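> here are the coordinates; sequence isn't available:
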């Protein structure tokens, strides 16, 4: 897989196909509204103090009826309270939670987004054509527990880290790269949006952008910058990160792609046979040829 500063054209073409198939993606201005407010400031390494450049929440409106009525969103939301946020604390998975994981994957696998991703991975020899086997593969990649804190028990999985978020020894936010979880925590006054992080002075995001670099605090801890898709469906993110994970056997993969109007760097870390983390980094968001 091509990495570095060159845009991966094959992967860009595939992701644009997934983008077009993502009929469950929320529409900015109608299904949700965001309030970008100010540009976030610099946070020194190890610091949990940040100037608040956004007095109001990031999300001023989200169509909750749509979240409840679309299966992939509804099942996704049931998973958000299934985890201990602190690393080093063993996860206790109930039969009900195992069933919730399975129902979520069933819903995702019914979408055209994941069907397309599956066909591509089969063509590359990275997945079996049998859908039941592919579901087991997805389950292992995303939900199989592992030890993120080497001194503790099985305390983490790819889904928890990427979509739910974790804290490390009460000192550092890890993961939490999902807009639905961010909105969910904002509603509970647990997350405090601090402002957007532009790539440079000329690259200010718009309120209809589907990708943001942002800064926030969570339970008294500050994440200086985190990349996040906005409004996309759960199946789009699962498909995107799964494809990149399975195409590369390296510990860290960073690939540059052009998706819709966004020039992105997609970063995926491998934790053995499982996803350690994955997120988008917005490089630019305009309609010029990039």
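Everything's here; your move. Everything quoted here is computed from the prediction, not taken from an experiment.
> hey, let's count contacts and neighbours off CA atoms from now on
Fine.
> what comes up buried for stretch 171-183?
172, 173, 174, 175, 176, 177, 178, 179, 180, 181, 182, 183 (16 or more other Cα atoms under 10 Å).
> So which of those residues is the closest to residue 238?
Here the nearest of the buried residues of stretch 171-183 to residue 238, counting by Cα to Cα, is residue 178; it sits at 11.0 Å.
> Tell me who's in contact with that closest one.
Residue 178 makes contacts with 162, 163, 164, 228, 229, 230, as judged by Cα atoms under 8 Å, 6 or more residues apart in numbering.
> Contact partners for the first one?
Just to be clear, that refers to residue 162. Here residue 162 is in contact with 175, 176, 177, 178, 277, 278, 279 (Cα under 8 Å, 6+ apart).
> So it versus residue 56, what's the distance?
Look at residue 162 and residue 56: by Cα to Cα, to the nearest Å, they are 25 Å apart.
> likewise residue 147?
Residue 147 is 37 Å from residue 56, by Cα to Cα.
> Could you do residue 18 as well?
For residue 18, the distance to residue 56 (Cα to Cα) stands at 33 Å.
> between those two, which one's more packed in?
Ranked by neighbour count (other Cα atoms under 10 Å), residue 18 and residue 56 place residue 18 first, with 23 against 15.
> helix or strand for that one, which one?
Using DSSP states H and E, residue 18 maps to helix 9-21.
> List the buried residues in that helix.
Applying a neighbour-count criterion of 16+ other Cα under 10 Å, one finds 11, 12, 14, 15, 16, 17, 18, 19, 21 buried in helix 9-21.
> Taking the contacts of residue 162, tell me the two that lie furthest apart.
Using Cα to Cα, the pair of the contacts of residue 162 lying farthest apart is 178 and 277, separated by 11.8 Å.
> what does stretch 123-136 contact?
For stretch 123-136, the surrounding residues in contact (Cα under 8 Å, 6+ apart) are 105, 106, 109, 118, 119, 121, 122, 137, 246, 247.
> how about a cut-off of 7 Å?
The list of residues contacting stretch 123-136 from outside it, by Cα atoms under 7 Å, 6 or more residues apart in numbering, reads 105, 121, 122, 246, 247.
> returning to what we had before: what about the buried residues of stretch 171-183, which are in strands?
Taking DSSP state E, the ones among those that sit in strands are 172, 173, 174.
> Can you tell me which of these lies closest to residue 36?
residue 173 (21.3 Å).
> Put this next to the previous one:
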């Protein structure tokens, strides 16, 4: 699935940058690997229907120029797959506010982390990434050690301010906010879940670019109940 392939891209990039001197990295090999991985991506575009509606108001972003949700429909085969289920199971343990600690001692959270890692490691995308990282000399061929490497990469908490309220998973799949200002949000599935729960209210788009039959856009949204 597309999410796991994105995870593999991040894994490859971060592991190479932070565990090996940049001057020793074979950038051509990195580019080839990422290009090949993207080419084999199993896309979900045809299974998701979006309603972009009107351009958002730049003068008054609080004005809702999109009366309907951004997501018209998402096929059940997408959010019902194991990949998306393990992500959805982790989301309730996080809050947008980076000054709220991650519940690292909560048994439910730890079980959800383990389920995510198991699904992640067993995907073809991450298997390919692991093989590539071994060839680059930045990952071990020991499965237990590799799982620990991934867990540290995604789930070791760090502080944006003074509280250990962020980690890699949260930054990518959940999003981060200060007050009512969203600082980081990089995942369509998280957006879909938040819109369904009425936490996000899509107000329209600012710019749209048609890239390879996909739309990339900056959008305007309002969100409530941020502490939940």
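Structure's in. What do you need? These numbers come from a predicted model, not from an experiment.
> just to revisit the earlier point, figure out how far the helix or strand just after the helix holding residue 18 of structure 1 is from the centre of its chain.
Toward the C-terminus, helix 9-21 of structure 1 is succeeded by strand 32-34 as the next helix or strand (DSSP H and E). Relative to its parent chain, strand 32-34 of structure 1 has a centroid offset of 18 Å by Cα atoms, centre = their mean, to the nearest Å.
> Stretch 102-121 of structure 2 now?
Relative to its parent chain, stretch 102-121 of structure 2 has a centroid offset of 16 Å by Cα atoms, centre = their mean.
> Which residue in structure 1 aligns with residue 85 of structure 2?
Counting by TM-score structural alignment, residue 85 of structure 2 lines up with residue 74 in structure 1.
> Look at that match and give its secondary structure.
At residue 74 of structure 1, secondary structure determined by DSSP: H, G, I helix; E, B strand; the rest coil is helix.
> So which other helices or strands are in contact with the biggest helix by length in structure 2?
Ranked by residue count and defined by DSSP state H, the top helix of structure 2 is helix 2-19. Contacts defined by 3 or more Cα pairs under 7 Å, 6 or more residues apart in numbering; DSSP states H and E place helix 2-19 of structure 2 against helix 124-135.
> Quick one: the residues in structure 1 that the helix it packs on pairs up with.
Going by TM-score structural alignment, helix 124-135 of structure 2 sits over residues 112-123 in structure 1.
> How far off centre is that stretch?
Stretch 112-123 of structure 1 sits 19 Å away from the centroid of its parent chain (Cα atoms, centre = their mean).
> and it, how far from structure 2 on average?
Superposed on structure 2, stretch 112-123 of structure 1 shows a mean distance of 1.5 Å to its aligned residues (mean Cα distance after the TM-score superposition for structure 1).
> Next, the buried residues of that stretch.
Buried residues in stretch 112-123 of structure 1, counted by 16+ other Cα under 10 Å: 112, 113, 114, 115, 116, 117, 118, 121.
> Distance to residue 195 of structure 1 for those residues - can I get that in CSV?
Listed next are the buried residues of stretch 112-123 of structure 1 as CSV, based on distance: Cα to Cα, whole Å:
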residue, distance to residue 195 of structure 1
112, 34
113, 31
114, 33
115, 36
116, 35
117, 33
118, 37
121, 37
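> Contact partners for the counterpart of residue 174 of structure 1 in structure 2?
Under the alignment (TM-score structural alignment), residue 174 of structure 1 pairs with residue 183 in structure 2. The neighbourhood of residue 183 of structure 2, defined by Cα under 7 Å, 6+ apart, consists of 176, 177.
> do residue 140 of structure 1 as well
Residues in contact with residue 140 of structure 1 (Cα under 7 Å, 6+ apart) are residue 274.
> Secondary structure element holding it?
If you go by DSSP H and E, residue 140 of structure 1 is part of helix 131-143.
> what does whichever helix or strand comes after that helix contact?
Downstream of helix 131-143 of structure 1, the first helix or strand assigned by DSSP H and E is helix 158-159. Applying Cα under 7 Å, 6+ apart, the external contacts of helix 158-159 of structure 1 come out as 141, 142, 143, 274, 275, 276, 277.
> residues in structure 2 matched by stretch 235-249 of structure 1, start to end?
On structure 2, no counterpart of stretch 235-249 of structure 1 exists by TM-score structural alignment.
> which outside residues touch the longest strand anywhere in structure 2?
Counting by DSSP E, the longest strand found in structure 2 is strand 200-211. Applying Cα under 7 Å, 6+ apart, the set of residues contacting strand 200-211 of structure 2 from outside is 52-56, 64-66, 69-70, 194-195, 215-224.
> who's in contact with residue 12 of structure 2?
Residues counted as contacts of residue 12 of structure 2 (Cα under 7 Å, 6+ apart) are 129, 133.
> again with the one 4 residues further on
With contacts defined as Cα under 7 Å, 6+ apart, the neighbours of residue 16 of structure 2 are residue 138.
> Just give the nearest non-adjacent residue to residue 57 of structure 1, would you?
Of all residues not flanking residue 57 of structure 1 in the chain, residue 193 sits nearest, at 5.9 Å (Cα to Cα, 6 or more residues apart in numbering).
> what separates the one you found from residue 186 of structure 1, distance-wise?
8 Å.
> Equivalent analysis for residue 205 of structure 1, please.
Counting by Cα to Cα, the gap from residue 205 of structure 1 to residue 186 of structure 1 is 20 Å.
> Who has more neighbours out of the two?
Comparing residue 205 of structure 1 with residue 186 by other Cα under 10 Å, the one with more neighbours is residue 205, at 21 against 17.
> Trace that one over to structure 2, please.
Checking TM-score structural alignment: residue 205 of structure 1 goes with residue 210.
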